[in-house]
Each structure stands twice: as C-alpha cells, then as structure tokens.
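> Provide a 3D model corresponding to the input given below.
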Amino acid sequence: MERNSGGQTRGPLFYIGAGGLVLAMAVEALAVLGRHAGIPLLGAMEIIQASILLMASTAMLSATLNKGHATVTLLTTRVGERARGYLHAFANLMSALFFVGLATGVLWLAVEAWNDHEQSELLHIPFRPLRIVSLIAAVAIALVFLRDMGRSLRGRA
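Below is the predicted model:
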C-alpha cells in the first residue's frame, strides 16, 4: 500500500472508490455526448447510481479508518486527558450505534426483498449485490468505531 502526501494509506478502498468515480464520470460524459449527437445512452443514471454507492461506501469506510471525519473540539480541548478519552469513547459509541442502525435497516430491506429479484428498470442491474455492499460497509464502519472506542477507553486514541 502506498502513502499519499497526507500520510494516508492508499489501499484497495482508494482504488475501488476511484474506479467508481471514473466510471460515473465516463458514463456521464458518454451520456452528454450521446444526447448532443442524438444517440441517448439509456440506463446511464442506473450505472451512475451504482457507481455512487461504491464511491460513498468506500469513502465513508476510508474516512473512518483514517480518522478523517470532521470533529468539533470545543469541549475536548478544555478537559483533562481522562475526560477527553471518555468523550472520544462516547462519540465513537454513538457513531457505531448510528452505523449499526443503518446496517440493521439495510439488512431488513435485503431480507424482505431477497426473493423479489429487484433490479433496475432499463439495464436490470440487480439490487441484491448493491444492498450487500451497503451492509458490509455499514458493519465495517461500525466495527472501526467500536475499535476506536476501546482504544479511547484504554487511553490509546
């Protein structure tokens, strides 16, 4: 894995997200060119939506792994080290609970529609794998926040 100028690791998540972005841009460029040439690219929006799911999932997981989420330090800079650890642990717990809730919702939808063979209208892109990607990303993010919560409680944040 390479490191960029900010010291962050460029691993598979970076390349999956970048691939989704390149795919979305290429499809949109072809769709615009096709509209101007009178040859519309049917299903472009469906491909772009699937690409956005990949980009968003990998971006959120990558930001969580690299501690790249926005934080407000108004309170934590004014308390002692021990209280700061507890506040960080609490913030990580709340974030983990949010993503557990998100994963629960995705799982619920996936179970309810598992045998429905849902797919997009034009290109028939199946929704099942997209829901699985969303579920894996939400669970992975929740686990990273729980790991960080444990580290905050042990004083290794």
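> contacts and neighbour counts: CA atoms only from here.
Noted.
> Packing partners of the strand or helix carrying Asp148?
Assigning secondary structure by DSSP states H and E places Asp148 in helix 127-154. If contacts are counted by 3 or more C-alpha pairs under 8 Å, 6 or more residues apart in numbering; DSSP states H and E, helix 127-154 sits against helix 44-65, helix 81-112.
> Let's compare: structure for the following, please.
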Amino acid sequence: MTGKTENTGHRILDFILLYFGGSALLGAAFVEAISVVCRHLGLGFHGAIEIVQVLVLISGASALVIATRAGKHAVVKLILQHLDADRRAFLVAIWMVISALLFIILAVGNVWLIMDMWNAYEESEVLNIPYLPFRIFSVICLLLVTGSFLEEAICCGRKS
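This is a model prediction of the structure:
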C-alpha cells in the first residue's frame, strides 16, 4: 500500500490483476458494443448481459485489490489533517482494521454462499455459465484486500 517497498511477488500479482482486470473490462465493453450493433440490425445476442456481468465482476474485483494495495481509495482527511502524527497514525490503524473487518465479513458471506450452493450447480440462465469459479475468485480478491488492510494497520501501528 502506501510507502511500502514492493517485493517481486507483489509486483507480479499487481501486474497479473491489472492486465486480467483490464482485459475483462475491455471485453465487457466489446461484448456490449456487439450487443448494441446486433440490436440495431434486428439480431439477438442472447447471453450478452451474463457475459458482461462475469467480466465486470472480474474487472471490479481486480480493481478493488489493485486500488487497496496502492492505497488509492478516496479518503476524506478533514479531521485527520488537524491531528498530530501519533493520533493520526493511531486513527488510520483503527480505520484499516475496521476496513479489514468489513472485507473479511464480505468474504465469509461469499464462502457461506459457496457452501450453501455447492451441490446446486448454480449457473446462469441463458449460457449456463457456472457461478462457482467466479464466487471463488471474488473470495480470493476479498481476502487479498483484507490482507492489504491488515498489513497497513500493522505498519501504522509500528509507526505510532
């Protein structure tokens, strides 16, 4: 996240997520453009919405991990800027722990869904795209975000 020295493994993960998520976003735009063209030609592009939903999940989850690891979330520092460095570091560490709790709760909820739907073979209606791999991908991304927040909380705790 902010001000950390990156090791090679972290850079490789960021590189993979950047290009994987970026490709998914371009793919979603492409599929949607083809869908619009088909609609204007009077043709149907059945399942375009399902494809776009999957690609947006991949793109959004990747972007969430990248933004969190880079420390690029929108932050209002109205109160923090008026505090001394020790109090600011303490409050930032608390904020990071609360953020980590939020994302771990989201991950646990997703795991709960995976467990409930394990034998249901849940899939999309038109193209029969299985949901399980994408739920697992979202859990992995949520855990990466949680880890990034906890890592930053530990770094902030050491500074104070």
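> TM value for the aligned chains?
Here the TM-score for the pair of chains, by TM-score structural alignment, normalised by the length of the first structure, is 0.91; 148 aligned residues with a C-alpha RMSD of 1.2 Å.
> TSV for the helices and strands packed on helix 127-154 of the first structure, including distance to Phe127 of the first structure and mean neighbour count?
Output for those, formatted as TSV (distance: least, C-alpha to C-alpha, whole Å; neighbours: other C-alpha atoms under 10 Å):
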stretch	distance to Phe127 of the first structure	mean neighbour count
helix 44-65	9	19
helix 81-112	9	17
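> how about the nearest residue to the spatially most central residue of the first structure, chain neighbours excluded?
By C-alpha atoms, centre = their mean, the first structure has its centre lying nearest to Ser57, at 2.2 Å. Nearest residue to Ser57 of the first structure, sequence neighbours excluded (C-alpha to C-alpha, 6 or more residues apart in numbering): Ala137, at 5.7 Å.
> What lines up with the one you found in the second structure?
With TM-score structural alignment defining the correspondence, Ala137 of the first structure maps onto Cys141 in the second structure.
> likewise Leu87 of the first structure?
Match for Leu87 of the first structure (TM-score structural alignment): Leu91.
> can you tell me how far the nearest residue to Leu143 of the first structure once chain neighbours are set aside sits from Val139 of the first structure?
Distances taken as C-alpha to C-alpha, 6+ apart put Ala96 closest to Leu143 of the first structure, at 7.0 Å, once the chain neighbours are dropped. Here Ala96 of the first structure is placed at a distance of 9 Å from Val139 of the first structure (C-alpha to C-alpha, to the nearest Å).
> show me the contacts for Leu97 of the first structure.
Leu97 of the first structure sits next to Ala142 when contact means C-alpha atoms under 8 Å, 6 or more residues apart in numbering.
> corresponding residue for it in the second structure?
Applying TM-score structural alignment, one finds that Leu97 of the first structure aligns to Leu101 in the second structure.
> From Gly22 of the second structure, how far off is its match?
Taking C-alpha to C-alpha as the measure, Leu101 of the second structure falls 27 Å from Gly22 of the second structure.
> What is the burial count for the closest residue to Leu106 of the second structure other than its chain neighbours?
Excluding the flanking residues, the one nearest Leu106 of the second structure by C-alpha to C-alpha, 6+ apart is Leu142, at 7.2 Å. Look at Leu142 of the second structure: counted by other C-alpha atoms under 10 Å, it has 25 neighbours.
> Settle this for me: Leu142 of the second structure is touching Ala107, isn't it.
Yes - contact criterion C-alpha atoms under 8 Å: Leu142 of the second structure and Ala107 qualify, at 5.7 Å.
> Spatially nearest residue to Ser59 of the second structure (excluding sequence neighbours)?
Spatially, and ignoring its direct neighbours in sequence, Ser59 of the second structure is nearest to Gly21 (4.0 Å; C-alpha to C-alpha, 6+ apart).
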